[in-house]
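Enquirer: Sequence first, predicted coordinates after that:
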Amino acid sequence: MPSLLTLLLLPFSWLYAGVAAVRNWLYDTEWLATTAAAVPLINVGNLRVGGTGKTPHVAWLVQLLLDAGQQPAILSRGYGRDTRGFRLATAADTAATIGDEPWQHYHEFAGAVPVVVDEDRRHGLAELETLPLKISAVVLDDAYQHRRVQPSLNVLLTEQARPFWQDHVLPAGRLRESRRGARRADVVVVTKCPPTWSEQARREAAAAVHRYTRSNVPVLFSAYEYGNPVAVSGSAAGSGPKPGAEAVLLTGIAQPQPLIDYLRGAGYRLAQHHRFADHHAFTAAELMAVADSLAPGQVVLTTQKDAARLLEPTLRTAVALLPLFYVPIRVRFLADGAQRLQKLLAPLFIPRTVA
């Protein structure tokens, strides 16, 4: 049942949703133009603000394309960066110049996948096409509401713990547009599911999704797999902490609860959680405070996305005081989800392979 605050905010949500609906109608009826590209555009986005798992799902798709012999690029807004306009990531960039998620993608693929940022995705695509790069696909990171570009495949993510069909439009909820926006999706992925989520629960979730999507849209389910902690820098050394270790958690992401649940379930003892807002720009003073709070033998665990911001040159001295490790995340699809997604992607590349 909605809370009293939610009920009070609903009129403002209806106004917000109405403005978004008019904008979508203008694009749907072609009063406002959309732009396609010379290569397939695969958009990974969501209806809500905050963490639904876009970053690891983008990485999963990019790796799938690489394994299929394609040469993808990633185009992101570069949220939280200190720069503006078009920018092609290089080894000299940091999270401050291109954003933490693009920086993570660039380093995860060791520079083998072009990563570009531009708040105007249409301009970004046009600039990307001028570069001397052999690109067979572009993965758009978080462009579901960026209607000026026309994706070849719209991948809509929704978090299992707070799915779009149970949410409201801002400010009463977290949706950027009404639930009807799901009708633009070509495939829906329910993310962060329990790895052993039952078939019955998946069927019920798929039925809820299909109240808002086209009837033939596939509904897939994914879970997170966590790897062994990886040393970031500073006083972290050796093979990293093992389950049973006492740890302090440091996060600046929207939804840290899945990581907390994993760490506790794996046997880590969490003494403290220093939690900051999504895309938080850490300061040296904050890290010094974390260092001062550590008891002997404790380690600091963080996410890979947070690690991107913690490696800023201005934080080098403060980070050196921390036994700091990040916990890597990978996506695993439940049941036959990976194969079904591969089948959806395959037709896009039959006539378009890189020589």
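Expert: Okay, I see it.

Enquirer: Could you use CA atoms for every contact and neighbour count after this?
Expert: OK.

Enquirer: For whichever strand or helix holds H57, buried residues please.
Expert: Assigned by DSSP states H and E, H57 belongs to helix 54-67. For helix 54-67, the buried set under the neighbour-count rule, 16 or more other C-alpha atoms under 10 Å, comprises 54-65.

Enquirer: Would you enumerate the residues in contact with the residue positioned nearest the centre of the chain?
Expert: Ranked by distance to the mean C-alpha position of the chain (C-alpha atoms, centre = their mean), the top residue is K54 at 2.2 Å. Shown in contact with K54 (C-alpha atoms under 8 Å, 6 or more residues apart in numbering): 44-45, 141-142, 157.

Enquirer: And the furthest pair within those?
Expert: Largest separation among these by C-alpha to C-alpha: D141 and L157, giving 11.5 Å.

Enquirer: where do the contact lists of those two overlap?
Expert: Common neighbours of D141 and L157 (criterion: C-alpha under 8 Å, 6+ apart): 44-45, 54.

Enquirer: Export those residues as JSON lines, with columns for distance to T251.
Expert: Below are those laid out as JSON lines (distance: C-alpha to C-alpha, whole Å):
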{"residue": "V44", "distance to T251": "23"}
{"residue": "G45", "distance to T251": "22"}
{"residue": "K54", "distance to T251": "17"}
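
Enquirer: What is the nearest of those to L26?
Expert: Taking C-alpha to C-alpha as the measure, L26 sits nearest to G45 out of these, at 20.3 Å.

Enquirer: what about that closest one, helix or strand, and which?
Expert: Going by DSSP H and E, G45 is in strand 41-46.

Enquirer: do the same with I74
Expert: Per DSSP H and E: I74 is located in strand 72-76.

Enquirer: chain center to that strand, what's the gap?
Expert: Mean-position distance between strand 72-76 and its chain equals 13 Å (C-alpha atoms, centre = their mean, to the nearest Å).

Enquirer: Put this next to the first one:
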Amino acid sequence: MDTPRLHAILSGRDRSVAGRLARPGLTAAAAGYGAAVQLRNVAFNRGLKRVTPLGRPTVSVGNITAGGTGKTPMVIEFVRRLLASGHRPAVLMRGYGDDETMELQDTLGAIATANGDNKPTTLVIADPDRVRGAKSAIVRDPAVDCFVLDDGFQHRRAGRDRDVVLVDATNPFGYGYLLPRGLLREPVQNLRRADGVIVTRADQVDDGERAVLDERIRRLTGKPAVAHAAHRWTSLRDADDVPWPVERLQSLKVLGVCGIGNPASFAGRLAEHASSLATSATSREAYPGVMALGDHHAYRHDELTDMLREAELRGAEAVVTTEKDWVKWRSLVAGHGLPMPVLRPVLAMQFLDGDAAVDTLLTEMFEPQAVSHRG
């Protein structure tokens, strides 16, 4: 099932017979999931399950919902700031889907190249066992002096000194239900474990919605959000990694393709930057001019060929996809000529406020009196 259809069912927008029949079953399954989550959290809260320090100061970047809240751009931003402060971070990630691992490695490598750094590219260790991954990172590079734990809020076994949770302003609490009925990984009340909440995509909602969300975060955590951030497309890169100004989209008819957790955000940004989208009167796309597939979609060569052919039939002059998708496309198109440019945006995290507070969070994890190694 593609991501837009799933979201339509979970949100209740899908009023079809299939959608209405699916929701009660998903609600029943969510009850079982919730019980398991509760038992696990109680075990950690009471010390029945052990939290293991990772051997270096650690900041976790996580979320309370499944799907795209902007963790990868935030991890990259944290790494950038730590490098600028003279630290040698390594990233520990679960490794769900090689696309995220490759995306992170490629982007961090590009940052190092652009800066002319002589230091090795930041280590990215993909291992579901973050404790084992931390040990591996230290063996591979003993100079590593801190960790950024990607998607670590629910991975409580791994100790951390600062716990940061991202909340997506466009869908902050996963339709209000636990998985699989909604997108919540655990009850919203558990946000109180976080040292700080950062609201992402804060520019994509109006002031009233943002104020309501801020007040709910304050009630849930006892403190306001640390910062509000926005995802910006700073430039584009083509298949040869040649940079293009994002303004070029104003003069091209483009088709978007993505297989990510939040296709609505990608579609919105594409519509914002592109003057003409290659829509189709015969397709039923949830986002006009964008082929939105399931998160971590496993592309096949014939499927990609069909997509590019469809782009040509629609009169597209370029295809725009995401970095996460491109790392899977790259091997499929190697040695084959592309019928048109394939571009992907270079994302940057822009803080609308709270920039200094974010630096403080990162600095605090190195202070001995602040270290707790809690999960």
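Expert: Sure thing, it's come through. For clarity, every value in this text was computed on a predicted model and none was experimentally measured.

Enquirer: sorry, back to before: which residue numbers in the second structure does the strand holding I74 of the first structure align to?
Expert: Mapped onto the second structure using TM-score structural alignment, strand 72-76 of the first structure covers residues 89-93.

Enquirer: what about whichever residue in the second structure pairs up with N43 of the first structure, how many neighbours?
Expert: Correspondence of N43 of the first structure to the second structure, assessed by TM-score structural alignment: S60. S60 of the second structure: 27 surrounding residues under other C-alpha atoms under 10 Å.

Enquirer: List the contacts of the nearest residue to S60 of the second structure once chain neighbours are set aside.
Expert: With C-alpha to C-alpha, 6 or more residues apart in numbering as the criterion, S60 of the second structure has its nearest non-adjacent residue at 4.4 Å, and that residue is L149. The neighbours of L149 of the second structure, taking C-alpha under 8 Å, 6+ apart as the test, are 58-61, 91-93.

Enquirer: Just the closest of these to S251 of the second structure, please.
Expert: Scanning the contacts of L149 of the second structure for proximity to S251 of the second structure, where the rule is C-alpha to C-alpha, the winner is V61, at 37.3 Å.

Enquirer: what sits against that closest one?
Expert: Contacts for V61 of the second structure (C-alpha under 8 Å, 6+ apart) come out as 71, 74-75, 148-153, 163-166.

Enquirer: Equivalent analysis for V246 of the second structure, please.
Expert: Neighbour list for V246 of the second structure: 233-236, 273, 345 [criterion: C-alpha under 8 Å, 6+ apart].

Enquirer: The match of strand 72-76 of the first structure against the first structure, how far on average?
Expert: On superposition with the first structure, the average gap between stretch 89-93 of the second structure and its aligned counterparts reaches 0.8 Å (mean C-alpha distance after the TM-score superposition for the first structure).

Enquirer: with the shared contacts of D141 and L157 of the first structure in mind, which one is nearest to L322 of the first structure?
Expert: Among these, and counting by C-alpha to C-alpha, the member closest to L322 of the first structure is K54, at 28.4 Å.

Enquirer: what residue of the second structure matches up with the closest one?
Expert: Matched by TM-score structural alignment, K54 of the first structure corresponds to K71 in the second structure.

Enquirer: Could you do P243 of the first structure as well?
Expert: Following TM-score structural alignment, the counterpart assigned to P243 of the first structure within the second structure is Q250.

Enquirer: does that match sit in a helix, a strand or a coil?
Expert: With DSSP: H, G, I helix; E, B strand; the rest coil as the basis, Q250 of the second structure sits in helix.

Enquirer: Correct me if wrong: it contacts L277.
Expert: No: between Q250 of the second structure and L277 no contact is recorded; they are 10.3 Å apart, counting by C-alpha atoms under 8 Å.

Enquirer: Neighbour count: those two, which is higher?
Expert: Remark: of Q250 of the second structure and L277, L277 carries more neighbours, 23 against 13, as counted by other C-alpha under 10 Å.

Enquirer: give me every residue that touches whatever residue of the first structure lines up with that one.
Expert: By TM-score structural alignment, L277 of the second structure lines up with L270 in the first structure. Residues near L270 of the first structure by C-alpha under 8 Å, 6+ apart: 246-249, 263-264.

Enquirer: who's in contact with L332 of the second structure?
Expert: Each residue near L332 of the second structure by C-alpha under 8 Å, 6+ apart is listed here: 300-301.

Enquirer: which other residues reach the strand holding I74 of the first structure?
Expert: 62, 65-66, 102, 113-119, 121, 124-125, 135-143.

Enquirer: switch to 6 Å and redo it
Expert: Defining contact as C-alpha atoms under 6 Å, 6 or more residues apart in numbering, one finds that strand 72-76 of the first structure is touched by 113-117, 135-141.

Enquirer: And stretch 15-35 of the first structure, by the same measure?
Expert: The contact list for stretch 15-35 of the first structure, computed with C-alpha under 6 Å, 6+ apart, reads 148-150, 177-178.

Enquirer: Please apply the same query to stretch 253-261 of the second structure.
Expert: When contacts are defined by C-alpha under 6 Å, 6+ apart, stretch 253-261 of the second structure is touched by residues 67-68, 276-278, 289-297, 316-321.

Enquirer: coming back round to it: mind putting the buried residues of helix 54-67 of the first structure in TSV, distance to L88 of the first structure included?
Expert: Converted to TSV, the buried residues of helix 54-67 of the first structure look like this (distance: C-alpha to C-alpha, whole Å):
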residue	distance to L88 of the first structure
K54	20
T55	18
P56	21
H57	21
V58	18
A59	18
W60	21
L61	20
V62	17
Q63	20
L64	22
L65	20
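
Enquirer: Out of those residues, which is nearest to L348 of the first structure?
Expert: L65 (11.0 Å).
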